[in-house]
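Novice: Let me see the structure of the following:
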Amino acid sequence: MEAQTHSMANLFAQLGLSTEPADIDKFITERRPLSKGTTICNAPFWTEVQSRFLKEEIIWDADWAGVIDELNARLSK
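Specialist: As a prediction, the model looks like this:
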């Protein structure tokens, strides 16, 4: 079985957020940088459900892990 590659828009849809590129950029700009030592899944702006999803996908190195890593990098800049 081949791993599926998800886009940033797919991830934002999964998180229940707007998938418009301008909205994604605004979300990231308004929330970066993450505080030193804060992991993406523990960032204060996620709901409990969003946080749990991010954490589980990273732990299981699931199909979403790559795009979550990308979001983490963008939030850490």
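Novice: contacts, neighbours, all on C-alpha from now
Specialist: OK.
Novice: residues in contact with whichever strand or helix holds Glu56?
Specialist: Following DSSP states H and E, one finds Glu56 within helix 48-59. With contacts defined as CA atoms under 8 Å, 6 or more residues apart in numbering, helix 48-59 is touched by Leu15, Ile40, Cys41, Asn42, Ala43, Asp63, Trp64, Ala65, Ile68.
Novice: Apart from its chain neighbours, what residue comes closest to the first one?
Specialist: Just to be clear, that refers to Leu15. Using CA to CA, 6 or more residues apart in numbering and skipping residues adjacent in sequence, the residue nearest Leu15 is Gln50, 5.8 Å away.
Novice: Here is a second sequence; please produce its structure as well for comparison:
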Amino acid sequence: MDIGSHDLAALFGQLGLENDEQSINRFVESHQLTAEMTFLDAPFWNSSQVELLQQAFMDDAEWAEAADTLATLLAASAK
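Specialist: Predicted coordinates for the structure are as follows:
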């Protein structure tokens, strides 16, 4: 049983990204989704990251809420 944290910072860590608040903010500001781009098809994800994010959404895994938050932040940053 996994009882670890599944917040946005932990998701960034799972994705192999720096996960302090400043790094997360910098990532969101510099990686924006366009109207034509879906979250999972964004060019800045590598295949392992896409697989983790797909599993989060498909399995409604522990990471689903954090992944949804990240998708929302990236879409909002493009506006």
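Novice: filter the contacts of helix 48-59 of the first structure to the buried ones?
Specialist: Leu15, Ile40, Cys41, Asn42, Trp64, Ala65, Ile68 (16 or more other CA atoms under 10 Å).
Novice: Buried residues in the helix holding Glu56 of the first structure, which are they?
Specialist: Buried, per 16+ other CA under 10 Å, within helix 48-59 of the first structure: Ser51, Leu54, Lys55, Glu57, Ile58.
Novice: Skip ahead from that helix and say which helix or strand is next.
Specialist: Per DSSP H and E, helix 48-59 of the first structure leads on to helix 65-76 as the next helix or strand towards the C-terminus.
Novice: what about that next one, how far off from the second structure?
Specialist: Following the fit onto the second structure, the mean deviation recorded for helix 65-76 of the first structure is 0.4 Å by mean CA distance after the TM-score superposition for the first structure.
Novice: Which strands or helices does that helix pack on?
Specialist: helix 8-14, helix 21-31, helix 48-59 (3 or more CA pairs under 8 Å, 6 or more residues apart in numbering; DSSP states H and E).
Novice: In CSV, list those helices along with distance to Arg74 of the first structure.
Specialist: Shown next, in CSV, are those (distance: least, CA to CA, whole Å):
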stretch, distance to Arg74 of the first structure
helix 8-14, 11
helix 21-31, 7
helix 48-59, 15
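Novice: What's Thr63 of the second structure aligned with over in the first structure?
Specialist: Residue 63 of the second structure: Trp, not Thr. Mapped onto the first structure by TM-score structural alignment, Trp63 of the second structure lines up with Trp64.
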